[in-house]
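**Q** Quick one, structure for this:
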Amino acid sequence: MEAFVKSEIKNGIGTITFFHPQSNSMPGTQLRNLAAEIEKMGKDDSAKVIVLKSEGDKTFCAGASFDELISIKDIGTGLKFFTGFALVINAMRKAPKFIIGRIQGKAVGGGVGIASSADYSFATESASIKLSELAVGIGPFVVGPAVERKVGTSAFCQLTINATEWQTAQWAKEKSLYAEVFPTIEEMDKGIDTLAAKLASSNPEAMAMLKKIMWEGTENWDTLLTERAAMSGKLVLSEFTVNAINKFKQKA
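**A** Alright, predicted model coming up:
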């Protein structure tokens, strides 16, 4: 299967699904397509609530595409790539509808950032998380504000510093990244369907107002996340990072 981003709206529930054959990793084009789809659905009055999900059952999102990272040869290209994650996070932040995250499997790096940007995330017990950026010579600069907002500074520092260790879905729930954790995908989907149906029949104006209040203090993220993208774009050119990414690719 080729990478895709697709969406549908049924009974007031908008569903956005993304897929990439390499563990749902994110090339720049995929990031921009996802951001555009979220923005589009946010403006569609027929969608009262949005469910964000990925295909497959093992990995929700493996973060940045290593193939694309290793191909970056200048600061401008690096900035453009990492700005893709900024676009997705900001689209989720500014969408005037609640976004339910369906985290059915592992989330790494940028995947943790996307999960953190959902307004309410459901997960399975296999949905472990890891911020692996430091292990490849960069840092979770772009996704950092979204992750820190959700789990707090202490937990964010733990994830960032211990970059090679997985944290369990239960740990993520204890830190408020996940609202609910289920033993199976089937049980999780029942929970998502129930909440989405309730929200689809709720007052859209009230939900839009609540969403705005919930994200107060993030109004500078359009600028902040672009500045953070420039930091990652510079570091990805370093010899240390190039060597580290190549080692990771050889292991994969």
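
**Q** For the rest of this, base every contact and every neighbour count on C-alpha atoms.
**A** Fine.

**Q** wait, isn't Glu2 in contact with Gln22?
**A** No - applying CA atoms under 8 Å as the test, Glu2 and Gln22 come out as separate, 9.9 Å apart.

**Q** Looking at the two, which has the bigger crowd around it?
**A** Gln22 (15 against 7; other CA atoms under 10 Å).

**Q** mind listing what that one touches?
**A** Contacts of Gln22 were listed using CA atoms under 8 Å, 6 or more residues apart in numbering, and none were found.

**Q** what helix or strand is it on?
**A** Following DSSP states H and E, one finds Gln22 outside all helices and strands.

**Q** how close does it sit to Ser116?
**A** With distances defined as CA to CA, to the nearest Å, the gap from Gln22 to Ser116 amounts to 21 Å.

**Q** Likewise for Glu180?
**A** Separation of Glu180 from Ser116 (CA to CA): 13 Å.

**Q** Those two: which has the busier surroundings?
**A** Of the pair Glu180 and Ser116, Ser116 is the one with more neighbours under other CA under 10 Å, namely 25 against 20.

**Q** now the other sequence, so there's something to compare against:
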Amino acid sequence: MEKPYVNITTEKGIATIEFFHPAHNSLPGDLLAKLANTITEAGNNDEVKVIILKSGGDRTFCAGASFNELININDPETGKVFFSGFANVINAMRKCPKFIIGRIQGKTVGGGVGVASATDFCMATKFAAIKLSELNVGIGPFVVGPAVERKLGLSAMSQIAIDANSFYEAEWARQKGLYNQVFDTLEALDEAVQNFAENLCNYNHEAMKEMKKVFWSGTEDWDELLAERAVISGRLVLSDFTKEMLKRFE
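**A** Coordinates of the predicted model:
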């Protein structure tokens, strides 16, 4: 079985960051920390003009939180630290001075929807349905909620958060503003992502940096906000309801 990883390759101004986990690209704490650090480092690298964020494999983009780690949370502080992992990735993407292009090849769930929502321009295949499943296990999309709401709007975000059992098709996500473009095949997606990234490299980098600041204005309190949300999730994951639900995944 292939080992989990976060890799970065840089070529002609394009940094491609890829994460992978054999459990449907779910993200345990160590992978989340490495992903956040890698995004920050790419943002600070003068050779990088634009970033592509993708996951390994050709099916699931990201299954969200690692259930193995969720099951083993036994105190509020551990819970807060775990859920802060997604907060740190979203905040790293928010603060990164380079545009981040999301390449979403397949289904994405929970925290994965938050990661996709934190990209600046998101491209997907028609297989990239989304689901906010947190309510199913007795918690909620508290940490990723602000990023998802920023892209989908409160109405659509609350719809998928409450309807926690349903996948919403990629075309629905495109109509609501999460995906900017949807493609029929993985090959078409990869070609479009690469061409788009190459084109961005030709633009004024200072202009793109200033544009990103404008696009993310109003989110300056997210360091504190997402930390507060992580506390809520860390508390709820200890509830009897959630503990019982998580046993089904053991």
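
**Q** Tell me how the two chains score on TM-score.
**A** Counting by TM-score structural alignment, normalised by the length of the second structure, the TM-score of this superposition works out to 0.99. Behind it: 249 aligned residues with a CA RMSD of 0.6 Å.

**Q** Look up the closest residue to Phe249 of the second structure, ignoring the ones flanking it.
**A** With sequence-adjacent residues excluded and distances taken as CA to CA, 6 or more residues apart in numbering, Phe249 of the second structure is closest to Phe67, at 7.3 Å.

**Q** For the one you found, grab the count of nearby residues.
**A** Tallying neighbours of Phe67 of the second structure according to other CA under 10 Å, which is how burial is gauged here, yields 17.

**Q** Asp223 of the second structure contacts Asn91, doesn't it?
**A** Yes - Asp223 of the second structure lies in contact with Asn91 (CA under 8 Å); the separation is 6.8 Å.

**Q** So for these two, which sits in the more crowded spot?
**A** Shown here are Asp223 of the second structure and Asn91; by other CA under 10 Å, Asn91 has more neighbours (21 against 15).

**Q** distance from the helix or strand harbouring the more buried one to the first structure after superposition?
**A** Asn91 of the second structure belongs to helix 76-95 when assigned by DSSP H and E. Comparing helix 76-95 of the second structure with its match in the first structure after superposition yields a mean distance of 0.3 Å (mean CA distance after the TM-score superposition for the first structure).

**Q** tell me what whatever helix or strand comes next after that helix is packed against?
**A** Next in sequence after helix 76-95 of the second structure, counting helices and strands by DSSP H and E, comes strand 100-104. With contacts defined as 3 or more CA pairs under 8 Å, 6 or more residues apart in numbering; DSSP states H and E, strand 100-104 of the second structure has these neighbours: strand 50-55, strand 121-125, helix 186-200.

**Q** Report the mean deviation for strand 100-104 of the second structure after fitting onto the first structure.
**A** After superposition onto the first structure, strand 100-104 of the second structure sits on average 0.2 Å from its aligned residues (mean CA distance after the TM-score superposition for the first structure).

**Q** And the contacts of that strand?
**A** For strand 100-104 of the second structure, contacts defined as CA under 8 Å, 6+ apart pick out 50-55, 61, 93, 116, 119-125, 128, 189-190, 193, 197.

**Q** so how far is Ser54 of the first structure from the spatially closest residue to Met1 of the first structure that is not a sequence neighbour?
**A** Excluding its sequence neighbours, the residue lying closest to Met1 of the first structure (CA to CA, 6+ apart) is Pro21, at 6.6 Å. Distance from Pro21 of the first structure to Ser54 of the first structure, counting by CA to CA: 11 Å.

**Q** So which of the two has more stuff around it?
**A** Ser54 (23 against 12).

**Q** Please determine how far Thr33 of the second structure is located from Ser84 of the second structure.
**A** Not quite, residue 33 of the second structure is Ala, not Thr. 9 Å.

**Q** Fine by me, thanks again.
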